[in-house]
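Have a look at this prediction, sequence included:
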Amino acid sequence: MKLILPIEVADEIKPHLPNDTTFVRADVDGNIDGDATDAEVYFSWLYYIKPTTLQKVLESAPKLRWHQATNAGVNNILTPQYLEREIVLTNGAGLHAIPIAEFVITYILSYAKNFQKLHELQAQKSWQRGLINEELQDKTLLIIGAGGIGQEIAKRAKAFGLNIYGSRRHPQPLLNFDKVVGANEWKALLGEANYVVIATPLTKETKGLIDAEIFSLMRPDAYLINIARGAIVDEPALIKALQTAKIAGAALDTVFTEPLPPESPLWTQPNIFITPHCSGHSPKTKERALSLFLDNFTRYYNDQPLRNIVNKDAGY
């Protein structure tokens, strides 16, 4: 059995492989250091897989049967060329959940405790008192997408006394959530939410989901936080909502075009917090990614059910 392994960790994986396996290495651009025509396993590493990278790998490995991705979102992987092949795709759901959840709490606290204004005052050497710092107790958090990441967010937010609502395609009671509703029912909860977090995958149904209608339903003191995919938010509608005070602010760890161009008006909007798609980064992510792959490879090798199989029709 032959594998295609990321050049970054291939040597770390090698000691854990059975003796009857071989491997070739692939870099971030999809260049492979050997013959992959008989490879049936592809492990892609902790970076956004470019279409050109994926195309190179697919063309080099016509017998590919299983692909382990480290991304939770796989919208960039499910290309027409990919979907033509009978490849089992497993994703990295759970690898990034803890650091992302901690980032969401950071975003929320930064707004509640006026961090932006306090940093400005420090830079001005101004000892200004009287700022209103909100408490999170009894505020309401709405998490659009109560999957693995959403549940880690709820776990941490509940400790601050927030009321927590969530949505998912198939609603069911979940630990730390006060209410879980169906895929479209969350819109009726926007009027109660002080913080709205986007944690849903990017699919045909969710592209442009957060639009002018959604901003009109949100509270004027509410904050939008996007740690999912930039294309879920209608950016012109967001800019207008910020400029007209339809909402109080937004935190974006992901945007439609990445890197965000210097000329983008998002950079200069009032009360917006932009981070460079880094909320999922953690020194522990590598350890989790290797552990997931090796566990799934053992399952694959022994013809056992794999973890994190992606439903290609649903897109996640």
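That came in fine, so what should we check first?

Going by C-alpha atoms from here, please, whenever you check contacts or count neighbours.
Fine.

Tell me, how many residues neighbour Gln128?
Number of residues near Gln128 (other C-alpha atoms under 10 Å) recorded here: 9.

could you pull out the strands for the stretch 1-150 of the chain?
2-6, 22-26, 39-43, 66-68, 88-90, 140-144 (DSSP state E, counting those that start in this stretch).

Mean neighbour count and distance to Thr244 for the ones you listed - can I get that in CSV?
As requested, the strands of the stretch 1-150 of the chain are exported to CSV (neighbours: other C-alpha atoms under 10 Å; distance: least, C-alpha to C-alpha, whole Å):
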stretch, mean neighbour count, distance to Thr244
strand 2-6, 22, 47
strand 22-26, 20, 48
strand 39-43, 22, 46
strand 66-68, 21, 44
strand 88-90, 21, 42
strand 140-144, 27, 22
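
Let me know which of these is the nearest to Pro15.
strand 22-26 (11.4 Å; C-alpha to C-alpha).

That closest one - contacts with which helices or strands?
In this structure, strand 22-26 makes packing contacts with strand 2-6, judged by 3 or more C-alpha pairs under 8 Å, 6 or more residues apart in numbering; DSSP states H and E.

so what secondary structure elements neighbour the strand it packs on?
For strand 2-6, the packing partners by 3+ C-alpha pairs under 8 Å, 6+ apart come out as strand 22-26, strand 39-43.

Mind putting the strands of the stretch 1-150 of the chain into TSV with distance to Leu109?
Compiled in TSV, these are given as follows (distance: least, C-alpha to C-alpha, whole Å):
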stretch	distance to Leu109
strand 2-6	37
strand 22-26	41
strand 39-43	37
strand 66-68	35
strand 88-90	34
strand 140-144	12
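
what about versus this one:
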Amino acid sequence: MNEHIVSFVELDKPVINFINSHNLKLTLAKDLSPLNYATVTIMLGWDKHLSEKILNAPNSQLKWIQTRSAGVDYLPISTLNKRNITVTNASGVHAQPIAQSVMADLLYFTRGLNQHVKNTNNHEWQANGNHFVLSDFTILIFGTGRIGQELAQNLQVFGVKTLGVNHHGNPIKGFNEVFSLENYPQALKKANIIINILPGTTETHHFYDPKFFAKITDLFLFINVGRGASVDSDALLKAIAQHKIKYVALDVTELEPLPIDDKLWQIPEILITSHSTGLSYDYDQRLSKIILSNLTSYFTDKTFVRNVVDLKKGY
């Protein structure tokens, strides 16, 4: 059977050259005819409306999906698993952009830039000493994958003590200590900043719930660059109102886009960055390197060398 690739991604020249040199059929998503839905074998990117039509076409030949994102919780995971469709994600593409965005969040609040923005808008020349240096803090990162490791190593340069939480609790470069997920309360006692980078799974849905926030007494900053559904918004708002958390930076929220009348917009202690921390001007070029690696291996020996998702785990 001839391979038919449909792409939602702007591919760079090396990928195009590979496709042409192997005489593969490439169709841009906008040019795909319904008559050809069933012939698609490889999908680069995902669009809910069109991708599900391809997936559900009678006699669909789809066997590999490469996503533009690291998280895959928006995919019909159970269907893909049953049909043995391979999914590879964009893990690694986001490491530097997200880590640097988190560093910006940290400096924004610790160096008092949030107050200076207000002063600028109010035309007020006002200096105060209510600023901190990052080494004053112990930072707890939930999720020690590529993004977490990049961030932890950045923080080490600033002299920050970094704690990590993952499933196994084994030591990882960049972290002073790593705790297993079941033992996270031990780490919580030591931290005054929390950063969530956990993937979106049934296990992490509303992980940050009333019980979690009840364990917090005086948190300087809570940052979420993982998945919006990991945080119970009502519980978070209550924790802020109770002064358990001083500041919050949210790149992701339970509802996206966040409704204009949502309470999260109304809290001055919250910074919302509209799911943009992973973006960069050359995003698709970065992604193309992953695509080319897997195309090369796939058409050599039918294997994938990068970022195969465990569909049973969901990440």
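Great, that's in hand. This structure is a prediction, so every number in the text was calculated from the model and none was measured.

TM-score of the superposition?
Put the two chains on top of each other and the TM-score (TM-score structural alignment, normalised by the length of the second structure) is 0.92; 309 aligned residues with a C-alpha RMSD of 1.9 Å.

would you turn the helices and strands packed on strand 2-6 of the first structure into TSV with distance to Gln68 of the first structure?
Formatted as TSV, those follow (distance: least, C-alpha to C-alpha, whole Å):
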stretch	distance to Gln68 of the first structure
strand 22-26	14
strand 39-43	5
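
right, and those - which one's nearest Pro261 of the first structure?
strand 22-26 (29.1 Å).

matching residues in the second structure for that closest one?
Using TM-score structural alignment, strand 22-26 of the first structure corresponds to residues 25-29 of the second structure.

Now find how far off-centre that stretch is within its chain.
Mean C-alpha position of stretch 25-29 of the second structure versus that of the full chain (C-alpha atoms, centre = their mean, to the nearest Å) differs by 27 Å.

circling back to that earlier point, out of the strands of the stretch 1-150 of the first structure, the one nearest Ile309 of the first structure is which?
strand 88-90 (4.3 Å).

who touches the closest one?
Applying C-alpha atoms under 8 Å, 6 or more residues apart in numbering, the external contacts of strand 88-90 of the first structure come out as Arg65, Trp66, His67, Gln68, Ala69, Leu306, Arg307, Asn308, Ile309, Val310.

Please repeat the previous calculation with a cut-off of 10 Å.
Identification of contacts with strand 88-90 of the first structure by C-alpha atoms under 10 Å, 6 or more residues apart in numbering yields 41-43, 64-72, 74, 77-78, 82, 293, 296, 306-312, 316.

Give me the range in the second structure that that strand lines up against.
So strand 88-90 of the first structure sits over residues 86-88 in the second structure, by TM-score structural alignment.

Average offset of the matching stretch relative to the first structure?
The superposed stretch 86-88 of the second structure is, by mean C-alpha distance after the TM-score superposition for the first structure, a mean 0.9 Å from where its aligned residues fall in the first structure.

Which positions in the first structure sit opposite the helix or strand Ala235 of the second structure falls within in the alignment?
Using DSSP states H and E, Ala235 of the second structure maps to helix 233-241. Per TM-score structural alignment, the counterpart of helix 233-241 of the second structure in the first structure is residues 235-243.

mind listing the strands for the stretch 201-316 of the first structure?
Along the stretch 201-316 of the first structure, the stretches classed as strands by DSSP E, counting those that start in this stretch are 223-226, 249-252, 272-274.

Redo those strands as TSV? Include distance to His96 of the first structure and mean neighbour count.
Shown next, in TSV, are those (distance: least, C-alpha to C-alpha, whole Å; neighbours: other C-alpha atoms under 10 Å):
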stretch	distance to His96 of the first structure	mean neighbour count
strand 223-226	15	23
strand 249-252	17	24
strand 272-274	19	18
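
Need those strands in JSON lines (columns: distance to Asn31 of the first structure).
Formatted as JSON lines, the strands of the stretch 201-316 of the first structure follow (distance: least, C-alpha to C-alpha, whole Å):
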{"stretch": "strand 223-226", "distance to Asn31 of the first structure": "33"}
{"stretch": "strand 249-252", "distance to Asn31 of the first structure": "32"}
{"stretch": "strand 272-274", "distance to Asn31 of the first structure": "33"}
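
Report the contact partners of the equivalent of Thr200 of the first structure over in the second structure.
Taking TM-score structural alignment for the superposition, Thr200 of the first structure sits opposite Leu198 in the second structure. Residues in contact with Leu198 of the second structure (C-alpha under 10 Å, 6+ apart) are 71, 141-145, 148, 165-166, 204-205, 207, 224-227, 230, 315.

Let's see which of those residues end up in helices.
Under the assignment DSSP state H, these contribute Gly148 to helices.

Got a quick PyMOL command for the buried subset of the contacts of Leu198 of the second structure?
Selection of buried members from the contacts of Leu198 of the second structure for PyMOL, criterion 16 or more other C-alpha atoms under 10 Å:
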select buried, resi 71+141+142+143+144+145+148+165+166+205+207+224+225+226+227+230+315
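
Now do the same for His123 of the second structure: its match in the first structure.
Mapped onto the first structure by TM-score structural alignment, His123 of the second structure lines up with Lys125.

That match: how many residues sit nearby?
For Lys125 of the first structure, the count of nearby residues is 9 (other C-alpha under 10 Å).

And Lys189 of the second structure, what's its match in the first structure?
Lys189 of the second structure maps onto Gly191 in the first structure, by TM-score structural alignment.

Can you classify that match by secondary structure?
Following DSSP: H, G, I helix; E, B strand; the rest coil, Gly191 of the first structure is assigned to helix.

Same check on Glu150 of the second structure?
Glu150 of the second structure ends up helix, using three-state DSSP.

which residues sit in contact with it?
The contact partners of Glu150 of the second structure, taken as C-alpha under 10 Å, 6+ apart, are Gly92, His94, Ala95, Gln96, Pro97, Ile98, Ala99, Gln100, Thr144, Lys173, Gly174.

residues contacting the closest residue to the third one other than its chain neighbours?
Counting by C-alpha to C-alpha, 6 or more residues apart in numbering, Ile147 is the residue found nearest to Ala95 of the second structure once chain neighbours are left out, at 4.2 Å. The contact partners of Ile147 of the second structure, taken as C-alpha under 10 Å, 6+ apart, are 91-100, 197, 225-226, 278.

Identify the residue of the first structure aligned to Ile147 of the second structure.
Checking TM-score structural alignment: Ile147 of the second structure goes with Ile149.

Skipping its backbone neighbours, what lies nearest the residue of the first structure most remote from its centre in space?
Note on the first structure: the largest C-alpha distance from the chain mean falls to Trp127, namely 38.5 Å (C-alpha atoms, centre = their mean). Excluding its sequence neighbours, the residue lying closest to Trp127 of the first structure (C-alpha to C-alpha, 6+ apart) is Leu121, at 7.1 Å.
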